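Colleague: Got a predicted model here, sequence first, then my questions.
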Amino acid sequence: MTLRLTWRRIGIALAALVLGGLLFGWSGLFYVGATGGHWGVTNWFLHWVMQNSVRTYSLLVEEPPDLRDRALLARGAGHYATGCAPCHAAPGEPQNPVVSQSLPAPPDFSRRIDEWDSKEFFRIVQHGVRYSGMPAWPEPGRQDEVWSMVALLEALPSLSPEEYRRLAYGQEAAEFPAGGSAALARLSDPAAPVLADCARCHNRDGLGRDGDAFPIIAGQSETYLVETLRAFAEGRRHSGMMQPPAARAGDEALQAIARHYAAQPRAAAAAAPADAALIEQGERIAREGVVAQQVPACLSCHGDEALRRNLAFPRLDGQHAGYLQRQLEAWQSGVRGGGPRQELMRTVADRLTADQVKAVSAWFAAQGTRQEAASRP
């Protein structure tokens, strides 16, 4: 007997398959527990599809910065310790036994890191992986933050436990017990010492560490610091590194942190040598603006007199030139965000050229050093 295929029979067969699938799903017989695991072929297929997807989409990623930069490593390690180590472990800190029961289980980076290149790592960190528990970066537009994580991941296999803890915790290592379990507890513990959490990166004196890895926040006004921390906590200022700790701290703790750092003595960063012509160009922009580009003088908002009138504006003198440059570039690309005056700053930054951004950043960085020298007997 020959069965003749017709469109009607094909339609009935497809409808039966769909109905059968719906009935099976409705029955609840499909086992969704993580204890069952995947068949070997299923696990292989899912990982193969993921690898191919990452490889393809990583072709769109731009060339990375210098991933050997110590400041990038420090920024990456600071976030990795609380945001990644509970699932992926770290040198000297084993994987949390709870997350090891996930399906699929996250890879243990204290033992190995799969062979991904820099751009593939970037793609995974920036966008996460569906159906695996690997989240996207909280602020995917902050590519500078994502690259810092890539730098840390590439360096992780070669770091000793001591070096990793120094990068991740700085002077606060004693306040943070080693181990993924301890880090996981801090993610949900509202009573964790907030100052110790901040000081991991900014130090208790607010002067930061590891070169220009972290901005100098000592001596900023309490008004500015509170407003900034609230902007991070509420997602108005975009940072995948700062939003989680600011959001979990609570407003009372944020105000206490602001009081602490506002009371710390201001000290200038060690300014990198800069070309005299570049400094001179930056000074003209800071003092006079750029009339042809409708750029006002920076000191009209960030000079001493202006700061006495409006405590919500930040001090820029003595700040790291690299940090100032990155902030202006973030304003230009639209990924920074901030307080209620953010549109004003974004408009000004948009009108600056790349050379002007570098020049004015270098000049402000040099001012703290010059003022300190002038104040010495």
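Modeller: That came through fine.

Colleague: alpha carbons only for contacts and neighbour counts from here, please
Modeller: Will do.

Colleague: How is Arg4 assigned, secondary-structure-wise?
Modeller: coil (DSSP: H, G, I helix; E, B strand; the rest coil).

Colleague: That one: neighbour count?
Modeller: 6 (other Cα atoms under 10 Å).

Colleague: ok now do it, which residues does it touch?
Modeller: Shown in contact with Arg4 (Cα atoms under 8 Å, 6 or more residues apart in numbering): no residues.

Colleague: and it, how far is that from Leu14?
Modeller: 16 Å (Cα to Cα, to the nearest Å).

Colleague: And for Tyr31?
Modeller: 24 Å.

Colleague: between these two, who's got more neighbours?
Modeller: In this view Tyr31 and Leu14 are compared by other Cα under 10 Å, and Leu14 has more residues nearby, 12 against 9.

Colleague: and after the host helix or strand of that one, which helix or strand comes next?
Modeller: Using DSSP states H and E, Leu14 sits within helix 7-27. Once helix 7-27 ends, the next helix or strand along the chain (criterion: DSSP H and E) is helix 40-57.

Colleague: And here is the other one:
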Amino acid sequence: MDMKNLHWTAVAKIVGLGACLLMAAGAVFVWSGVYNVAASKDHLRITTWILTLIRERSIATRSFMIDAPPLVDDGMIRLGASHYEAGCVPCHNRPGKEINPIVGGMLPPPPDLMEIGKHRPSREIFWIVKHGLKYTGMPAWTNMRRDDEIWSVTAFLASLPFTAGEYPDLSGLTRSQANPGEEPVNGGALTACGRCHEREGTGTNGDRVPRLAGLPEAYLFRSLQEYADGNRASGVMEPVADPLDERSMRELAARYSALRPSAEKPAAAPDAERLRRGEAIANRGIARQGVPACLSCHSGRQSQQFPVLAGQHAEYIEEQIRLWQRGGRIGTPYGRIMAAVAGALEEGQIEDVAAYLASLPRGSAPAPIAEVNR
């Protein structure tokens, strides 16, 4: 064939015919069922190579613009270990332990995460935990609005293998044994809660976990209902609350409301000037920014639907205010009220008022100045 005299239309016909033949061959291959999709047999090498390349390039591209926060905070790592124990252990097992033979039969099998921090930047770990991976059995995070929860898991995974030996303590496993004489709620729900929250004589598993002891029963019951209904976002608490019936929710709320606050050792005293600024916000609000006094609702003298914030962890208060600012807690009427308040606060003001509220004695708070002066 004289290629010099070959007309472009003939070239087009040849290319078109080749494409049709390839499509026909592909259709026959698919419909024949000749490719083995059983998890008991590995992919062809070329298939594995293609799937791996697609996965890694997708992760790298979609995580490239993510900015990771500092991930060395002990409270964040503890919270991440607690979340890992609740959601990741069934497939990945605890650090240093062999993966369950049943899930090991998945294709691909769940990876050993002991050294994931050495192989992946934290932004990639975050993206995988948040979005999951198709065709691997790795699910997306239960609620996409809780980046703070996902970053805590990322912090824990990035800390491995250095924290592996501390896992029972970090995850709360050493706290989860039932106390003598403690009656179970709904088959042990109270024991499960105690892995993160207070038990009789113990505090919380880190400063990112809210203190529940002594909070109003109505508020605690409403919170469980909102988690179960998906109105209050949490990739951790929604799966916990969903299986509970109303009776179990009421019993848990009553138990925690009646629980005596533990005498935890206070953290280092905050700066006196910060406490003074925080006290002003908590007692008088910030009129020019439309911020009401925090203690006009949260001193324990108002509706039982409002949590008492005196003695709550400063880190927890800060993160919840930032969560409202990001739109992560706007699924309820009370949440929308707080979102408007939180949106008016500046970062320094958040830290000031959280420090002051945390410095107050647990369980009650002084009435706001505006209320005292009536």
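Modeller: Nice, I can see it. This structure is a prediction, so every number in the text was calculated from the model and none was measured.

Colleague: Do you know the score for how well these two fit?
Modeller: TM-score of the superposed chains, computed with TM-score structural alignment, normalised by the length of structure 2, equals 0.85; 353 aligned residues with a Cα RMSD of 2.8 Å.

Colleague: With structure 2 overlaid, how far apart is the helix holding Leu14 of structure 1 on average?
Modeller: Overlaying structure 2 shows helix 7-27 of structure 1 at a mean distance of 4.1 Å from the equivalent residues (mean Cα distance after the TM-score superposition for structure 1).

Colleague: which residues sit in contact with Pro210 of structure 2?
Modeller: Per Cα under 8 Å, 6+ apart, neighbours of Pro210 of structure 2: His197, Thr204, Gln312, His313, Tyr316.

Colleague: before we move on, back to that, can you tell me what sits against the helix holding Leu14 of structure 1?
Modeller: For helix 7-27 of structure 1, using Cα under 8 Å, 6+ apart, the contacting residues are Phe30.

Colleague: Which residue ranges of the stretch 101-250 of structure 2 form helices?
Modeller: 116-119, 122-131, 147-159, 167-170, 189-193, 217-229, 237-241, 246-258 (DSSP state H, counting those that start in this stretch).

Colleague: and the ones you listed as a markdown table, adding mean neighbour count and distance to Leu357 of structure 2?
Modeller: Output for the helices of the stretch 101-250 of structure 2, formatted as a markdown table (neighbours: other Cα atoms under 10 Å; distance: least, Cα to Cα, whole Å):
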| stretch | mean neighbour count | distance to Leu357 of structure 2 |
| --- | --- | --- |
| helix 116-119 | 15 | 36 |
| helix 122-131 | 21 | 31 |
| helix 147-159 | 25 | 21 |
| helix 167-170 | 20 | 26 |
| helix 189-193 | 19 | 24 |
| helix 217-229 | 20 | 19 |
| helix 237-241 | 18 | 24 |
| helix 246-258 | 19 | 19 |
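
Colleague: Which of these sits closest to Gly290 of structure 2?
Modeller: Shortest distance between Gly290 of structure 2 and the helices of the stretch 101-250 of structure 2, using Cα to Cα, is found for helix 217-229: 25.1 Å.

Colleague: Where does that closest one end up in structure 1?
Modeller: Per TM-score structural alignment, the counterpart of helix 217-229 of structure 2 in structure 1 is residues 222-234.

Colleague: burial count for Pro111 of structure 2?
Modeller: 11.

Colleague: Aligned counterpart of it in structure 1, please.
Modeller: In structure 1, Pro111 of structure 2 lands on Pro107 (TM-score structural alignment).

Colleague: Any figure for the gap between the spatially closest residue to its match that is not a sequence neighbour and Ser148 of structure 1?
Modeller: Once flanking residues are discounted, Pro107 of structure 1 sits nearest to His88: 5.8 Å by Cα to Cα, 6 or more residues apart in numbering. Counting by Cα to Cα, the gap from His88 of structure 1 to Ser148 of structure 1 is 17 Å.

Colleague: Equivalent analysis for Gly36 of structure 1, please.
Modeller: With Cα to Cα as the criterion, Gly36 of structure 1 and Ser148 of structure 1 are 36 Å apart.

Colleague: go on, Leu17 of structure 1?
Modeller: Counting by Cα to Cα - Leu17 of structure 1 and Ser148 of structure 1 are separated by 49 Å.

Colleague: Of the helices of the stretch 101-250 of structure 2, which is nearest Cys297 of structure 2?
Modeller: Here helix 217-229 is closest among the helices of the stretch 101-250 of structure 2 (Cα to Cα), at 12.7 Å.

Colleague: could you check the angle helix 246-258 makes with that closest one?
Modeller: 140 degrees (axes from the mean of the first three to the mean of the last three Cα atoms, to 10 degrees).

Colleague: Any idea how far helix 217-229 of structure 2 is from the middle of the chain?
Modeller: Its chain's average C-alpha position is 18 Å from that of helix 217-229 of structure 2, according to Cα atoms, centre = their mean, to the nearest Å.

Colleague: name the helices or strands packed onto that helix?
Modeller: helix 237-241, helix 246-258 (3 or more Cα pairs under 8 Å, 6 or more residues apart in numbering; DSSP states H and E).
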